[in-house]
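# Just to be clear, the model below is a prediction. Sequence and coordinates:
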Amino acid sequence: MHFLFPNIVFLIIFVHGPSISVCADNEKYHNCGKLIECGNIRDIGYPFWGLGNTRPDYCGPPNFQLSCINHVLHITISSQDYRVLDIDVVKHELRLVRKDYWNNVCPHTELHNTTLDDMFSFFNYTLDTEYMTLLYDCKVKIGMLNYFNCSTSGRDTVNYFLTELITQNNLRKATAVHTSFYGNCKESVVVRVFQSEAMVLQNDTSSLKDKVIKAVSSGFGLKWDANNTLCDACEGTNGRCGYNPVSGEFVCYQNQDVRSSLRLSWAIGISVAVLGFFTISVVIFCIHKRKYVSSKVMVFWNKDKTEEFDVEAFIRNHISFAPKRYSYSQVKKMTNSFANSIGRGGYGCVYKGTLPDGHLVAVKVLKESKSDGEEFINEVASMGRTSHVNIVTLFGFCYEGTKRALIYDYMPNGSLDKFIFNQEFKNMPRSCLEWKTLYEIALGIARGLEYLHRGCNTRILHFDIKPQNILLDEDFCPKISDFGLAKLWLNEESIVSVIGTRGTVGYIAPEVFSRNFGGVSHKSDVYSYGMLVLELVGGRKNINARVHYTSEIYFPSCIYEDLELGRDLRVSGVATEEEKEIARKMVMVSFWCIQTNPSERPQMSKVVDMLEGDLQSIQIPPKPFLFSPPRSPQQYSTKS
């Protein structure tokens, strides 16, 4: 029993170690977990704070203080008081209206322009807003329809509104021109309105004052940025986002109660582990002793024999879904002694072959390996369970010593990457595939992945979705192939245990190479699919390894700018309105798929619905935070 003593001593020292005062930080953790509620606006957290002690000043930057007056939420920006009409914590957007212009365009207070000034570091106007200039106490101009009346000091005044885009740089000059044109108006003020409301004023001149009031009272949009990325990472570790009023820096508060309980759990766990290790050591000693006694009559499998035995046992145990097994001599015969090579890669070579019934097949002969055959068995096991029009058919396999081969249905058009990156079609533009065909390919891949994730009795995660693993038949119907990295999981499971990183650089979901982004699940395949579709749209790789290895250039960065600004996408081969809609739909769906947070990505069933539905029903997704560590040129073409 002497081995128990050091563990008990360790447990006492660990649990009763130096005492650390954590009361203050824990109070901040709990207070910053409270959410603001005022009127019909609820569940508002970081970066906002206020409302007495609901969320103290250490729960957000000073520019995000809220107040609740008569069940109405208010915020002050650049010394101007605003009513908060709505807060979208997902899009990081506010909808505001100036307090002095709420249901009123004839204010009796001193007039001020709507500006952000030094607040631009925190807030920016949304793209769907524009300036409106209001000119007060002007001379009457015959023929001018864009006017409204106000009653000031017992007299009626004529006032004008102008709906046009005015930037802050030329605001003073533009206002002076308008003032002169509209009869030396005495006062002018600039406010912000939504473009949709401004269009109503431009197109309908009846009941103008009411429409001007409605346009201004509908408010305008602001986007905020208050260390959003740091906060996402903090919440990913179950922390609470906050702010240090002294240093002016972002703070991530952690639950000290949980940490204290974890210390106790770790101590107990370590002690139990040491005890378990001792017990296992005794058992192993006994086993070795028995082996030594019976060594004259025991026969051990060598490494190669063990490998073959394991595979044979697997095939016997899973005969119900294992495809047909062929001998190596049969493989040589169906490929005419490997006469017609149609592909080559790090895995080995692919040959065109013919089955005895005349059916054309592609035979992937793997390089000789002394491994335990896990990747090979993965592919046989995964594909043996599938039957779908968008999954390539595995007719059989060969496993004979170190000889391994997989026999697929022959795809005459090869892999998708040849059409995207013009590897074999250098004299043909990417538009040799029509946009309708590109759309059908994207939809087919989505249906195939939906089947893998939901259609099988056992879900299958592919973990290596990329253009090279999408094969095209004679009608360009896409087929998902190469299940070497696939993993089987049960329907009721949501998170998958994965050791190491699986996939190919440029398509790997963030959570696969770093668990700080979340758990690995079917959403990891969704991310890879999104990156594939972006390459399908752009006709180029998302990562350009030849530009700068230390600062990778992503294709999605420039295409998202077009999407956000409502411009025509910078992609080639788009001519008709139908093609523009197809390209835009594919881009919007793909950006939803590559969201950094796995929970924000749609399931593949939702992806299929979005692709099959109307473009107008798809919301513009948030801009993903694209990240990948620096890599050498060799790493870009190597599987992790």
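All right, it came through fine.
# going forward, measure contacts between C-alpha atoms and count neighbours the same way
Will do.
# Residue 320 falls within a helix, correct?
No - per DSSP: H, G, I helix; E, B strand; the rest coil, residue 320 lies outside any helix segment and is coil.
# which SS class is the nearest residue to residue 415 once chain neighbours are set aside?
Once flanking residues are discounted, residue 415 sits nearest to residue 471: 4.3 Å by Cα to Cα, 6 or more residues apart in numbering. Put simply, residue 471 is strand when judged by three-state DSSP.
# Hmm, residue 471 is touching residue 465, no?
No - Residue 471 lies out of contact with residue 465 (Cα atoms under 8 Å); the separation is 11.5 Å.
# Which one of these two is surrounded by more residues?
More neighbours surround residue 465 than the other of residue 471 and residue 465, with 28 against 24 (other Cα atoms under 10 Å).
# quick one: contacts for that one?
The contact partners of residue 465, by Cα atoms under 8 Å, 6 or more residues apart in numbering, come to 480, 503, 507, 525, 528-529, 532.
# Let's have those in TSV, adding distance to residue 24 and neighbour count.
Listed next are the contacts of residue 465 as TSV, based on distance: Cα to Cα, whole Å; neighbours: other Cα atoms under 10 Å:
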residue	distance to residue 24	neighbour count
480	55	27
503	44	24
507	43	24
525	42	26
528	43	24
529	46	27
532	48	26
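# quick one, strands of the stretch 451-600 of the chain?
Assigned by DSSP state E, counting those that start in this stretch, the stretch 451-600 of the chain shows strands spanning 459-461, 470-472, 478-480, 487-489.
# which other helices and strands contact the second one?
Packing contacts for strand 470-472, counted by 3 or more Cα pairs under 8 Å, 6 or more residues apart in numbering; DSSP states H and E, involve strand 478-480.
# Residues contacting the strand it packs on, please?
For strand 478-480, using Cα under 8 Å, 6+ apart, the contacting residues are 389-392, 441, 444-445, 448, 465, 469-473.
# let's bring in a second model and compare:
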Amino acid sequence: MVVILLGMIAIFFGIRKRKLHKLREKFFEQNGGVFIKQKLKAPGNGRGGYGVVYKGILPDASVVAIKKSKLVDAAQTKQFINEVMILTQVIQRNVVKLLGCCLEEEAPLLVYEFISNNTLFHHIHHRAGGMGWLSWNNRLRVALEVAGALAYLHSETIMPIIHRDVKSTNILLNDNYTAKIVDFGASRLVPLDHDQVTTLVQGTLGYLDPEYFYTSQLTDKSDVYSFGVVLAELVTRQKPLCAKRTEEEKNLATYFVKAVKENRLFEIVEPRVLREGTLDQLQGIGDLIKRCLNLHGNDRPTMKDVAIELEGLKKFKNIHPWGQQQTHEESRSLILEVEQGDVTLIPYNTNESESSSGSTNIIFQENKPR
């Protein structure tokens, strides 16, 4: 009787184990595991916003971020497969690390390094988030880190990668305020013999490249446009789209380009940027953003060129933008007046037409007696 009982228990657990194994195989196949295996073995291939992200603690006490798909369907599965395919061939300090994945559950899971310090969007647009550390130099540093990572994706991976959803909410910051690009579910690998791919339009309004929107032709210059919007956010501390702004100012990209063309850049940059940046830096960043936001992709710089220009702007000597002629007290007084709205900045060109160098002079007009 004991032997029979033990045998029945063994058979029961054996059947249960086989059922569990078949269920895991079903989920593995359903979540794209077979496809990933084939892709990773195929020659020429390296090793989103559609999930909920959890903070997880592993048995060794290390902290990770776990993304779980909200829904189980083919579109969700494709996004997760795509993210795995992209991140297994990327090793760059400013791109989030994919540590592993689990496809043997009903909803697939992706495991990343944990990035603790919220999004760049939070730090730009919520004063409690970013006021302390968001100096002009730190803004330049973060911009350079993101530009360098995108340049790496475009030109230094086995196959070029277009992120396709560059925005400030997809840039996280760690404890040291180092930038990390995340969410590669919408990204695309570009075959080496192509400079563009035709896709269904995907991205975020306010950041979306208008040329890509109208033609469905995705290129690396689409990321350049989106990054230009992020730069405009950093400089102005305004959101890409805002219904509360006037019709002319609703779209930040359009508003920024118009302001630069009309030599009104100094009217729209944030006071702290105006206070801490040099004149050369402000003119340089304004011109760079304008070129990134060009409606024609061929007229935009590459991300590598953008990174080089940002590196150059970082090296400018930190002299106050209003020149070396003023004394410290005069400069301090003028800064206070600018912040309090007592001085109007009226930029103008020395030539009637816009000069190729973008050189701009500033007139200080007092609005009330001193």
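Looks like it arrived, so ask away. Since this is a predicted model, take the numbers as computed values, not measurements.
# Give me the TM-score for this pair.
In this superposition the chains share a TM-score of 0.69, using TM-score structural alignment, normalised by the length of structure 2; 291 aligned residues with a Cα RMSD of 3.2 Å.
# winner for burial among the strands of the stretch 451-600 of structure 1?
Burial of the strands of the stretch 451-600 of structure 1 is given as mean neighbour count (mean count of other Cα atoms under 10 Å); strand 478-480 ranks first at a mean of 27.
# Over in structure 2, find the residue span that one aligns onto.
Strand 478-480 of structure 1 corresponds to residues 179-181 in structure 2, going by TM-score structural alignment.
# coming back round to it: take the strands of the stretch 451-600 of structure 1 and lay them out in TSV including distance to residue 283 of structure 1.
Formatted as TSV, the strands of the stretch 451-600 of structure 1 follow (distance: least, Cα to Cα, whole Å):
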stretch	distance to residue 283 of structure 1
strand 459-461	37
strand 470-472	50
strand 478-480	47
strand 487-489	33
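# The ones you listed: which one's closest to residue 547 of structure 1?
strand 470-472 (26.7 Å; Cα to Cα).
# Give me the mean deviation of the closest one from structure 2.
Once fitted to structure 2, strand 470-472 of structure 1 is off its aligned match by 0.7 Å on average (mean Cα distance after the TM-score superposition for structure 1).
# Name the residues that touch that strand?
Contacts for strand 470-472 of structure 1 (Cα under 8 Å, 6+ apart): 392, 411-417, 445, 478-481.
# change it to 7 Å
411, 413-416, 478-481 (Cα atoms under 7 Å, 6 or more residues apart in numbering).
# In structure 2, what range does the longest helix anywhere in structure 1 match?
The residue-count maximum for a helix in structure 1 (DSSP state H) belongs to helix 256-293. Across structure 2, nothing matches helix 256-293 of structure 1 (TM-score structural alignment).
# and the gap between residue 177 of structure 1 and residue 130 of structure 1?
19 Å (Cα to Cα, to the nearest Å).
# okay, those two: which has more neighbours?
residue 130 (22 against 11).
# So the more buried one is in contact with residue 193, correct?
Yes - counting by Cα atoms under 7 Å, residue 130 of structure 1 touches residue 193, with 5.7 Å between them.
# So for these two, which residues contact both of them?
Counting by Cα under 7 Å, 6+ apart, nothing touches both residue 130 of structure 1 and residue 193.
# Map residue 74 of structure 2 onto structure 1.
Using TM-score structural alignment, residue 74 of structure 2 pairs with residue 371 in structure 1.
# And residue 170 of structure 2, by the same measure?
Counting by TM-score structural alignment, the partner of residue 170 of structure 2 is residue 469.
# Setting aside sequence neighbours, what's the nearest residue to its match?
residue 481 (5.2 Å).
# Could you count how many residues lie near the residue mapped onto residue 92 of structure 2 from structure 1?
The equivalent of residue 92 of structure 2 in structure 1 is residue 388 (alignment by TM-score structural alignment). The burial count assigned to residue 388 of structure 1 is 14, neighbours taken as other Cα under 10 Å.
# Repeat that for residue 138 of structure 2.
Residue 138 of structure 2, neighbours per other Cα under 10 Å, totals 14.
# got it, and residue 504 of structure 1?
The burial count for residue 504 of structure 1: 19, using other Cα under 10 Å.
# can I assume residue 111 of structure 2 sits in a strand?
Yes - under three-state DSSP, residue 111 of structure 2 falls within a strand.
# Could you double-check that it sits in contact with residue 65?
Yes - look at residue 111 of structure 2 against residue 65 with Cα under 7 Å: they come within range, at 5.8 Å.
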